[in-house]
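Novice: sequence and predicted model, in that order:
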Amino acid sequence: MSAARRLRAGLKGWGGVGAMGVACALTAVFTLLPLREAPLVQGSAATGGQGPTRVTYANADDCEDADAWKQSLKPSSDESGRTIAAIKEKGYLTVGVDQNSYRWGYRDPNSESDSADLEGFDIDLAHRIADEIVGGDVKDNIRFKAVPTNQRIPAIQSGQVDMVVRTMTISCTRLKDVAFSAPYFTTGQQVLAPRSSPIDGYDSLARNKICTATGSTALETLREDQEKGDLPASADISTTVPNQLDCLVRLQLGEVTAVVTDGALAASQAAQDPTVELKGSPFTTEYYGVAMRKDAEDLVRRVNQVLEDYRDSGWQQSYDKWLAPTLGDDAAKSRPPTPDYR
């Protein structure tokens, strides 16, 4: 991670969520749990037809993380491409999501609905994309698959999902394996620890045991910082888990003393458990994007067109509903940057 990215610069509890987090984390670690059954699509050309498609992205090897969010394609409303045609033919969009991240993608156990449908900021966006691309009945135009953090890229590459909308940071490393939309959210890595802990931010993690999710940018950052000497060698970063929520469970059980993850997710976890809190300021700047197959150029362009409209109509309403209670009413710091397409 480029040094240029560094920005060194009374949440209310949700009844029953701590217990729910433990249960969800333990049941979702090794399985994909579909909200509605979606067929498993085999092979790398599952939604893209036969053979490879020319892709016009800048070379990911020439990418710098500070500019990774600029690697997407210009928007288009054209739906004649074969990836979109295949989605329309099957009649629904298959989206990899989280079902354990409070206010992002989760099932509310207190929901009045008997089905406890998935809901949250990412779920709103996924529905908007499905409505724009597939249309029709909102109950039939989308299938969700719960994908662990460490399985997001494999789920895309294997064709199990058409895209992943799951608090997924755009990075140069990931651009080698998947394509991203333009950003839809701005966040940064932050520390989560017990309120009683003397930890006061990233610079105080020496001699602490830290939990991160496998395949996360948090783990990548910690490893790179230790190699450079920016993070003391005494900081134990060996505890990794398949799902980010599992880190909160480890923290609750006293198996680790701190968690490093995106501040937006950490704020939601602090809302789940009032005994923990965010410590210090974010120490990176990161952007969430919708991840898709590298050869799905038509789908990437179409999603970017949806995002162009969504940023003006839908984004703020979804933020106010789901994230304002944990991130605050001022959404300015969370809004994505103005797209700069290559």
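Specialist: Cool, the structure landed. Numbering: from 1, shown residues only.
Novice: drop to CA atoms for contacts and neighbour counts, all remaining ones
Specialist: Noted.
Novice: mind listing what's buried in the longest helix along the chain?
Specialist: Criterion DSSP state H: the longest helix present in the chain is helix 297-312. Judged by neighbour count (16 or more other CA atoms under 10 Å), helix 297-312 contains these buried residues: 297-308, 310.
Novice: quick one: the helices in the stretch 51-200 of the chain, in order.
Specialist: In the stretch 51-200 of the chain, the segments counted as helices under DSSP state H, counting those that start in this stretch are 82-90, 121-133, 152-157, 172-175.
Novice: helix or strand: which one has residue 269?
Specialist: If you go by DSSP states H and E, residue 269 is part of helix 263-272.
Novice: show me how far that helix is from its chain's centre.
Specialist: 13 Å (CA atoms, centre = their mean, to the nearest Å).
Novice: right, and the helix or strand after it?
Specialist: Downstream of helix 263-272, the first helix or strand assigned by DSSP H and E is strand 276-279.
Novice: run the chain-centre distance for that next one.
Specialist: So, by CA atoms, centre = their mean, the centroid of strand 276-279 is 20 Å from its chain's centroid.
Novice: next one: stretch 189-207
Specialist: Relative to its chain's centre, stretch 189-207 lies at 23 Å (CA atoms, centre = their mean).
Novice: buried residues, that stretch. List them.
Specialist: 189-194, 199-202, 204-205.
Novice: check stretch 325-333 too.
Specialist: Neighbour-count burial for stretch 325-333, counted by 16+ other CA under 10 Å, picks out 325-327.
Novice: hold the first one in mind and look at this next one:
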Amino acid sequence: MKKVIRTIGLLISSFAVLLLLASCGTPLSKQNVVTRAEETNTLTWGVKADTKLFGLMDVKDGQIKGFEVDLAKALTKQILGPKGKAQFVQVTSSTRMPLLQNGNIDAIIATMTITPERAKQVDFSRSYFDAGQSLLVKNGSPIHNIKDLNHSGRTVLGVVGSNSVQNVAKAAPKARVLQLSDYAQAMTALKSGQGDALTTDNGILYGMAVENPGYSVVGGTFTKEPYGIATRKGQGDFQKKIAKALTEVEKSGQYNKLLAKWFSNVPGFNYKEMER
């Protein structure tokens, strides 16, 4: 009898090990984000590291800092509790979607505009920041608005993977478009005269203007660009937790404090319009 009981015990243990191995062998892209996050007490967010105000690498300490980074930390605490840890992976407009789909990150919070086309590939939270596309030019430039780009010979700079290039093609179809891999390269191209204007969302451009004296945001906004938190399809329970966490962060006043921290001293940007 003891031998039978011992044999049954070994079989049960072996089965448990097989289940564990099977779980470990599941690709990251197929794993349940909430389950894994609760086991590790960690959420991994894809954030920008080249976008002042939203997510920028601090070369002094090697940390990415910005509004979206702080918001991700606040959401993590709401979802996992006060001891929950937020981990960050640097993304660009062109790499954020592949990294999400491969399971390298759990969610994207990286100035990503909610669009119908993107919503076919990922699930979005409601907007956490309502931006609008604008233009950055050198002071004294003859470009004052999007219509001024609609002349032959004008070149507008954009970033690969951003929807701003398509928006310009609609608003100023005669403008030539030059796409760079990230905002740092786009700004360098603007300074070197490779383009007449740089276009993306106004919040990003105001951050670039702060970093680069002699350049200004002009023309107001010619699109609406609501930023959403993107997750892989099939992670509905995770999206529900994000929605609840975002509501709690807003209700507590923490959201408005983060807005004031990052945007209150930006010349020309009315952050009060963003308060909730």
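Specialist: Arrived safely, thanks for sending. These figures come from a predicted structure and were not determined experimentally.
Novice: where does the helix holding residue 269 of the first structure end up in the second structure?
Specialist: Taken onto the second structure by TM-score structural alignment, helix 263-272 of the first structure occupies residues 202-211 there.
Novice: try stretch 24-39 of the first structure
Specialist: Counting by TM-score structural alignment, stretch 24-39 of the first structure falls onto no part of the second structure.
Novice: the stretch 201-342 of the first structure: helices as residue ranges?
Specialist: Going by DSSP H, counting those that start in this stretch, the stretch 201-342 of the first structure shows helices at 217-228, 244-252, 263-272, 297-312, 315-318, 324-327.
Novice: quick one, which of those gets closest to residue 151 of the first structure.
Specialist: helix 244-252 (11.9 Å; CA to CA).
Novice: can you list contacts of the closest one?
Specialist: Residues from elsewhere that reach helix 244-252 of the first structure, judged by CA atoms under 8 Å, 6 or more residues apart in numbering: 21-22, 25-26, 100-101, 149, 193-194, 211-213, 240-241, 256-259, 261, 269.
Novice: how far away from the center of its chain is that helix?
Specialist: From the chain centre to the centre of helix 244-252 of the first structure is a distance of 17 Å (CA atoms, centre = their mean).
Novice: again, but for stretch 186-203 of the second structure
Specialist: The answer for stretch 186-203 of the second structure is 20 Å, by CA atoms, centre = their mean.
Novice: and what of stretch 311-326 of the first structure?
Specialist: 16 Å.
Novice: give me the buried positions along that stretch.
Specialist: 315, 318-320, 322-323, 325-326.
Novice: average distance between the helix holding residue 269 of the first structure and the second structure?
Specialist: In the superposition with the second structure, the average deviation recorded for helix 263-272 of the first structure is 0.5 Å (mean CA distance after the TM-score superposition for the first structure).
Novice: re the thing from before, closest one of the buried residues of helix 297-312 of the first structure to residue 161 of the first structure?
Specialist: The shortest approach to residue 161 of the first structure among those belongs to residue 299, at 12.8 Å (CA to CA).
Novice: pretty sure the closest one sits against residue 84.
Specialist: Yes - applying CA atoms under 8 Å, one finds residue 299 of the first structure in contact with residue 84, separated by 6.0 Å.
Novice: circling back: the longest helix of the first structure to helix 121-133, inter-axis angle?
Specialist: 120 degrees (axes from the mean of the first three to the mean of the last three CA atoms, to 10 degrees).
Novice: gap between helix 297-312 of the first structure and the chain center?
Specialist: Using CA atoms, centre = their mean, the mean C-alpha position of helix 297-312 of the first structure is found 17 Å from that of the whole chain.
Novice: stretch 20-32 of the second structure now?
Specialist: Worked out by CA atoms, centre = their mean, stretch 20-32 of the second structure lies 26 Å from the chain centre.
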